[in-house]
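Novice: okay, here's the prediction I keep looking at, along with the sequence it came from:
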Amino acid sequence: MIRDDALDALPVRSALPALTDALEGGGAAVLVAPPGTGKTTLVPLVLAGLVGGGPARRVVVAEPRRIAARAAARRMAWLLGEKPGDSIGFTVRGERVVGRHTRVEVVTTGVLLQRLQRDQELAGTDAVVLDECHERHLDADTVAAFLWDVRQTLRPDLRLVAASATTDAGGWARLLGGAPVVEATGVTHPVDLVWSPPARPVRPPHGMRVDPALLAHVAAVVRRALEEREGDVLCFLPGVGEIARVAGQLGDLGAVDVLQVHGRAPAAVQDAVLAPGERRRVVLATSVAESSLTVPGVRVVVDSGLAREPRVDHARGLSGLTTVRASRAAGRQRAGRAGREAPGAVYRCWAEAEDGRLPAFPAPEIKVADLTAFALQAACWGVPDASGLALLDPPPGGAMAAAREVLAAVGAVDRAGRATELGVRLGRLGVHPRLGRALLDTAGGGAEVVALLSEEVPREYGDDLAGALRRARHGGDAYAGRWAAEVRRLRAVSAEVSRPPAGRADPGGAVRVGPGTGDDRLAGIVASLAFPERVARLDGGSYLMVSGTRVELGDGSALRGAPWIVVAVAGRPGGTGHARVRLGAAVPEDVALAAAGALLEEREEVRWADGDVVTRRVERLGAVELAVRPLRDARPALVRAALLEGLRQEGLGLLRWPPGAELLRQRLAFLRTHLGQPWPDVSDEALHARVDEWLEPELGRARRRADLGRIDAGQALARLLPWAGGEAARLDELAPERITVPSGSRVRIDYGDPERPVLAVKLQEMFGLQETPAVAGVPLLVHLLSPAGRPAAVTADLASFWRDGYRAVRAELRGRYPRHPWPEDPAAARATRHTKARADRG
């Protein structure tokens, strides 16, 4: 029996005429409706003609999460007085409940994506509702782009509805060819906002780590909310681990039930959360409860302010979820859950001053996630660069390039980026292409391990993939049940698309698996085939992956001490220098070498290291050195390159620089500064660039650091003098080493500052000279010294000094040095380098 009262109470009913008109007119519409208005349940029923008396149609509803797909199907079936599998069915990965008379099928976006790749026309489907578009999941964006392509080219009759609680309605309308936007208003109640930051600062989230002090604070705020408010409490936390920790800290709340809802929760728990409870409840949930699920009875929301988003480090090849501050849009969604049925309150576990600094919206997954699976889907669709797809945000070029590299490495695309036959098969498996290739390479024998790697493994399973495999086989938890279903699905689908391994040499049976293959070897084989660049060897207290990234094991790891491992999942905890292995497997050396065989090479290495030339023959597996032998008679070109690298790293001081050589370089720098060409640039950069012109043949004969130290830099540098034009002969004229001063002494010029060379000379030796000495037309900076050789004055204008500055210097020094001449008129006095008595005799 249809529950008309419940259907009539859904606020979205008022928007149905406008939605129907929009679909009749253009075939596409954007529906914006707040949570709880019935957009997920009533709209599909109306489109299918199951209520409202319209024509019978087959409708597919796409949800971003399995839990939401099941819940929506159950809710619609309940509204019709049926059970799932009758008029309403659902299909999620590993579970299908659909009957012959099913008119509305709720699927995950991943399932719909696979269906589109197999049947682009979606034969037998009249309308598709894309629910929760605002969450911007990558699969949902891809499905929307593919559906619009289908509608434009193959099925203009296919009706499309982009539905969301809150979304960029204008953007989706433009994406769907200018589709009308239909808005439904919901019944809203006031929500009190309570700012409840921790009393003391907490560490910001880093990777998957959340400060335990913040989780303790969240638990305390939940207790406070139970005391201060009526109704059920919905608490938002970033992930399953944090939910478990807060549940443990809440302990026994007496007459209050504590429920945990997330994608891995058992179906019974999910059903209990989505139905009114007889006792008061605290529901600890991930962001799945923001809009995908309606939790009845909630009057209070406690918001931790955190969320999980995918991130990928393309340079390291490590990807996964990371904890971030939730956006302001997510905060509004979460707060709205408290006012769905009656006035409520939201307790925010951060300071009001922080709120304005939060991101406005969550990052679209296409901007931050690993795009390998997306790139394969686009290639299989026929648009390898995704440029022809109707996407709200284009994929980042760097992420797409990295994705194409992975696809090429597993043989999924050709050089032009088009999907190969293998790529099409991989796309049908419904797992990451890396895992799909491992599944096919093991002829389906690795299905159990691939199923483990397809979804986040519970932390309590540990970091040993083989141990997690054994626990999943014998475990009775919800994860083990989903894992078993996925294993069955993978075995079935791999049998459909199975083919002999292609593109990789069969390493003597090292990757073959069968009934007799032990768990440890099986886990190592499959993970190594999926992540060959993450094979790692023990190196000191950590492991070096063949990609060059260093990782370490956690305390008490079951993998500790294994000579070789493969890293399936890694993160970077705060305060650590290396990535931390979160899930991996011990690997026999033969498997490691076979799986990463494409990276195996033997080569001569001649390089500058530890202050000298190192020559050796190295067998490498990527960045991992397997064997090293001395290399004799290294090729001269390689030795020369190593010596040049040493000169770049440690500088030209590796050469021998006698005093004359350094002075020559300074003189040349002076002439280059003031006269320019043809005088050479003798800076380090210029000398490195012209090494062939001035340092040969000495460099060609050198073999090690000591040989560099025997090269006379001055003799080599002389090769750069402008000999061809004859200017070299004027070096001593333009930049002499010494000049003769009035006393007759020949005094060295200091060219250390190429802008203004310095002449340091005793003051008495300059008597009688009115014009400041100059070289190449540049006046020298004269340092006038006392009889003891200490600076008494500095001037670039001798005439001015004799006239204005000398008197003060004379008054200060004549008493200290009475034996030296201090005439009243130095400009007219005779210069001398002797004392007064000897000067008089002279």
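Specialist: Looks like it arrived, so ask away. Residues are numbered from 1 along each chain as shown.
Novice: from here on, just use CA atoms for contacts and neighbour counts.
Specialist: Fine.
Novice: tell me which stretches of the stretch 101-250 of the chain form helices.
Specialist: 109-118, 138-153, 169-175, 212-228, 240-250 (DSSP state H, counting those that start in this stretch).
Novice: please apply the same query to the stretch 651-800 of the chain.
Specialist: Under DSSP H, counting those that start in this stretch, the stretch 651-800 of the chain gives helices at 659-675, 684-689, 691-694, 698-701, 705-709, 713-717, 731-734, 798-800.
Novice: contacts for the third one, please.
Specialist: Spelled out, it's helix 691-694. 716, 717, 718, 719, 720 (C-alpha atoms under 8 Å, 6 or more residues apart in numbering).
Novice: pick the one among those closest to residue 224.
Specialist: residue 717 (80.2 Å; C-alpha to C-alpha).
Novice: once you drop chain neighbours, what's closest to the closest one?
Specialist: The shortest distance from residue 717 to any non-neighbouring residue, by C-alpha to C-alpha, 6 or more residues apart in numbering, is to residue 694 (5.8 Å).
Novice: now residue 391
Specialist: Per C-alpha to C-alpha, 6+ apart, closest to residue 391 is residue 145, 5.9 Å.
Novice: ok, the one you found touching residue 388?
Specialist: No: counting by C-alpha atoms under 8 Å, residue 145 sits too far from residue 388 to count as a contact (9.2 Å).
Novice: of the two, who's got more company?
Specialist: It is residue 145, of residue 145 and residue 388, that has more neighbours when counted by other C-alpha atoms under 10 Å, with 19 against 12.
Novice: so which of the helices of the stretch 101-250 of the chain gets nearest residue 360?
Specialist: helix 169-175 (16.0 Å).
Novice: okay, one more to line up with it:
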Amino acid sequence: MIRSEALDQLPVRTAVPALVAALDAHGAAVLCAPPGTGKTTLVPLVLAGLVGGGPVRRVVVAEPRRIAARAAARRMAWLLGERVGERVGVTVRGERTVSPDTVVEVVTTGVLLQRLQRDQELTGVDVVVLDECHERHLDADTAAAFLLDVRAALRPELRLVAASATTDAAGWSRLLGDAPVVEAQGVSHPVETVWAPPARPVRPPHGMRVDPVLLSHVASVVRRALAEREGDVLCFLPGVGEIARVAGQLSGVGAEVLQVHGRAPAAVQDAVLAGSASGRRVVLATSVAESSLTVPGVRVVVDCGLAREPRTDHARGLSALTTVRASRAAARQRAGRAGREAPGTVYRCWEEAEQGRLPAFPNPEIKVADLAAFALQAACWGDPEAAGLALLDAPPAGAMAAAREVLTAIGAVDARGRATDRGVRLSRLGLHPRLGRALLDGAREIGARRAAELVALLSEEPPREYGDDLAEAWRAARRGGDAYGARWKQETRRLASGVRGEGAPLADDAAAGLVAALAFPERVARARCAGAFLMVSGTGAEVGEGSRLRSAPWLAVAVADRPAHAASARVRLAAVLDADTARVAAEHLYGVREEVRWEGGDVVARQVEALGAVELAVRPLREVPRGQVRGALLEGLRQEGLGLLRWTRDAAGLRERLAFLHRELGAPWPDVSDAALVECAGQWLEPELSRARRRADLGRIEAGQALRRLLPWAGGEAARLDALAPERIEVPSGSRIRVDYSGEQPVLAVKLQEMFGLAQTPRVGASGSSPGVPVLVHLLSPAGRPVAVTADLASFWREGYRGVRAELRGRYPKHPWPEDPGAAAATRHTKARAARQGTGG
């Protein structure tokens, strides 16, 4: 019997006429309705004609999670007074409860994608409802894109509803061809916000790690909420591990503590959703309870402020969930759960000032996730680039390129990105393509059942207490006795039914290593030292203390994460491997290459047999092409600089003179900075560079001789080098003094007595209308020590010489110190010698 009273209490009923009218007129609509209004339960029943009259239509409701799909089917069947499997059925991975009478079928978005790939017309289906669109799961976005293709090309009569609690209504409306937006108002009770930040500093989350200080604080806030408020408490935590740890700290709270997440047993899920007849409850839940599930009896929400999102390191082939700050939209959703049935309270475990710094919305999964499965779906759909798919957000080009590399390596797509027969089969296994490859190829080697058991372990990471050894975890799952073991056995049966293979009787360790390596060939790793490994992807990996994996020569790494700023990944789950199996599993990464490069300060030429970044064998190269050696030498110059060449004093001086002219006059005088000379080393160092074979040969190249090749010979300017930037300047004494061009201004260091009679400062770099640059004259004492520095000799003779003469004539009485230096004869000798030579004094 239909429970009419319960149906009449659902607020969405007021929006149903507008939704039906929109679908009749446009064939598609966006339904925005707050949690608890009945959008997931009443709307499908109305569209199917099971309540409220109207024609009977077959309706498929797609939910993002299995737990939500089961809950929605149970609720709708209850409203009809029936059991699941009659007019309302459910299909999730590994479970199907339907009958010939089924009119409304609730499925996961993954199941819907499988059906679309097998039957693009969705034969017999009249309406598809995509629920919880705001969560932006990749499967849901993909299903929406495929359905829009179906409506446009095959079945314009197929009706499509995008339903969500809070969403980008305008964006979805545009995506669905300017479909009408229908909004339903919920029953909103006031929710008081209590800010409850930790008293002690909390380290921010990184990777999967959450500071235990925060978890202890969350447990204390739950206790506080039980003491201060009435009703059940719903506490949001990022993952299963955090739920278990907080549950362990809530013993003796005087309330039933329940744990809700995707891995929870069905009995526990049912108990939570059924409510409690007596006593209070504390429900510890992941984000699945934000909008997908309605938990009755809740008056208080405790929000830890964290969530989990997928992240992929495409360069290293590492994918994992990571802990992030929950968005403001998620925080609103969570808080709203406290006000569903009556006024409530939300305790937020962070400072009020932090609220505005939270991200507005969670990241769409298509922006951050591994896209291998999506790329395979698109290829099987006939659009390998996903360019023609109607998506709210385009997939990142880099992530798509990495995904295509994976698919090509496992034979799922051809060179043009089109799905192969193998790829189509992989897409229908309900697994990530990597795991699908391991199942198909592993079944041939070790048998279908054993391959299915191992792939089931890899598809849902076993509990941490199973350890980091995949073979040991396999044995633990076989023993069973826990909720994970039950789910594992169910998934094993599903996978084994889809493949064939007898295989060889390999030992557990060898079988586990083979299957893990087939799934993750880029993570095959060879030992470098105890506990440290190098993956063929080039990433280092470390095994924890006490693990038997530390002594393995090779590993097949199934699960690893790389903390921020860490040099190596941490191995969470792996299997022992042997070299031959590693070679077979990662065959597409095997190669023999010749390497000629600059390494360790010299040219290294070798032949390398390698599996990706792991070198298997190295041999010296006997015959090395000159061009490759030349390239290695140039790389050496880039790495170590021009000091590898032979720089005499004259060579260094020439470079300084050229630098001066380039600075003062510009072209055609060349730039001789380190960067410029290294950049064009292949020009000015020929032909010596082509004859060189090793570092020592570079040291024999006379840099000054080679540098002259850069002079502007073509225009005749090179002939003016000595005039524009003379190496030496002749001073009045007749001495030719070297000019130092190493600084910003050329320097002439000369004994003071040798400059007598010279009134004007020498200049260099004079060209055309440019008068040139005066040299900076360092006037020296007879002992060669600086006594004055000037770029204006005339001024010095007038104003500075008198003080210098007074100070030094007593110290150096044998040298001339005339009162009038302008009229005196320059000399580099003492007075006596100058007199003998007739140079005056």
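Specialist: Sure thing, it's come through. Quantities reported herein were computed from a predicted structural model and do not represent experimental measurements.
Novice: after superposition, what is the TM-score?
Specialist: TM-score for the superposed chains, counting by TM-score structural alignment, normalised by the length of structure 2: 0.94, backed by 824 aligned residues with a C-alpha RMSD of 2.1 Å.
Novice: which one, of the helices of the stretch 651-800 of structure 1, ends up nearest to residue 748 of structure 1?
Specialist: Here helix 659-675 is closest among the helices of the stretch 651-800 of structure 1 (C-alpha to C-alpha), at 10.4 Å.
Novice: any chance you could map the strands in the stretch 1-150 of structure 2?
Specialist: Using DSSP state E, counting those that start in this stretch, the strands of the stretch 1-150 of structure 2 run over residues 28-32, 59-63, 88-92, 95-97, 104-108, 127-130.
Novice: then the stretch 401-550 of structure 1?
Specialist: 535-539, 542-545, 550-552.
Novice: as JSON lines, the ones you listed with mean neighbour count would be great.
Specialist: Output for the strands of the stretch 401-550 of structure 1, formatted as JSON lines (neighbours: other C-alpha atoms under 10 Å):
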{"stretch": "strand 535-539", "mean neighbour count": "25"}
{"stretch": "strand 542-545", "mean neighbour count": "23"}
{"stretch": "strand 550-552", "mean neighbour count": "22"}
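Novice: Serialize those to a markdown table and add fields for distance to residue 686 of structure 1.
Specialist: Formatted as a markdown table, the strands of the stretch 401-550 of structure 1 follow (distance: least, C-alpha to C-alpha, whole Å):
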| stretch | distance to residue 686 of structure 1 |
| --- | --- |
| strand 535-539 | 41 |
| strand 542-545 | 38 |
| strand 550-552 | 37 |
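Novice: residue 448 of structure 1 is nearest to which of the ones you listed?
Specialist: So among the strands of the stretch 401-550 of structure 1, strand 535-539 is nearest, using C-alpha to C-alpha, at 19.9 Å.
Novice: average offset between the closest one and structure 2?
Specialist: Once fitted to structure 2, strand 535-539 of structure 1 is off its aligned match by 0.5 Å on average (mean C-alpha distance after the TM-score superposition for structure 1).
Novice: what residues in structure 2 pair up with that strand?
Specialist: Using TM-score structural alignment, strand 535-539 of structure 1 lines up with residues 524-528 of structure 2.
Novice: quick one, strands of the stretch 201-350 of structure 2?
Specialist: 232-236, 256-260, 281-285, 298-303, 306-313, 318-325, 344-348.
Novice: out of those strands, the one nearest residue 244 of structure 2 is which?
Specialist: strand 256-260 (7.7 Å).
Novice: once aligned to structure 1, how far is the closest one on average?
Specialist: Looks like 0.5 Å for strand 256-260 of structure 2 (mean C-alpha distance after the TM-score superposition for structure 1).
Novice: which residue in structure 2 lines up with residue 609 of structure 1?
Specialist: In structure 2, residue 609 of structure 1 lands on residue 599 (TM-score structural alignment).
Novice: count residues in the vicinity of that match, would you?
Specialist: So residue 599 of structure 2, with other C-alpha under 10 Å, has 13 neighbours.
Novice: cool, and residue 575 of structure 2?
Specialist: What residue 575 of structure 2 shows, counting by other C-alpha under 10 Å, is a neighbour count of 28.
Novice: what residues does the closest residue to it other than its chain neighbours make contact with?
Specialist: Among residues not flanking residue 575 of structure 2 along the chain, residue 513 sits closest, at 4.7 Å (C-alpha to C-alpha, 6+ apart). Residue 513 of structure 2 makes contact with 555, 556, 574, 575, 576, 577 under the criterion C-alpha under 8 Å, 6+ apart.
Novice: in strands, which of those fall?
Specialist: 555, 556, 574, 575, 576, 577 (DSSP state E).
Novice: so what corresponds to the fourth one in structure 1?
Specialist: Right, the one you point to is residue 575 of structure 2. In structure 1, residue 575 of structure 2 lands on residue 585 (TM-score structural alignment).
Novice: report the contact partners of the residue nearest to the spatial centre of structure 1.
Specialist: Most central in structure 1 under C-alpha atoms, centre = their mean is residue 313, positioned 3.2 Å from the mean C-alpha point. Shown in contact with residue 313 of structure 1 (C-alpha under 8 Å, 6+ apart): residue 319.
Novice: what's the neighbour count on residue 466 of structure 2?
Specialist: 17.
Novice: circling back to that earlier point, columns neighbour count and distance to residue 17 of structure 1 on top of the contacts of helix 691-694 of structure 1, output as a markdown table?
Specialist: Output for those, formatted as a markdown table (neighbours: other C-alpha atoms under 10 Å; distance: C-alpha to C-alpha, whole Å):
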| residue | neighbour count | distance to residue 17 of structure 1 |
| --- | --- | --- |
| 716 | 17 | 90 |
| 717 | 21 | 89 |
| 718 | 16 | 92 |
| 719 | 13 | 90 |
| 720 | 20 | 87 |
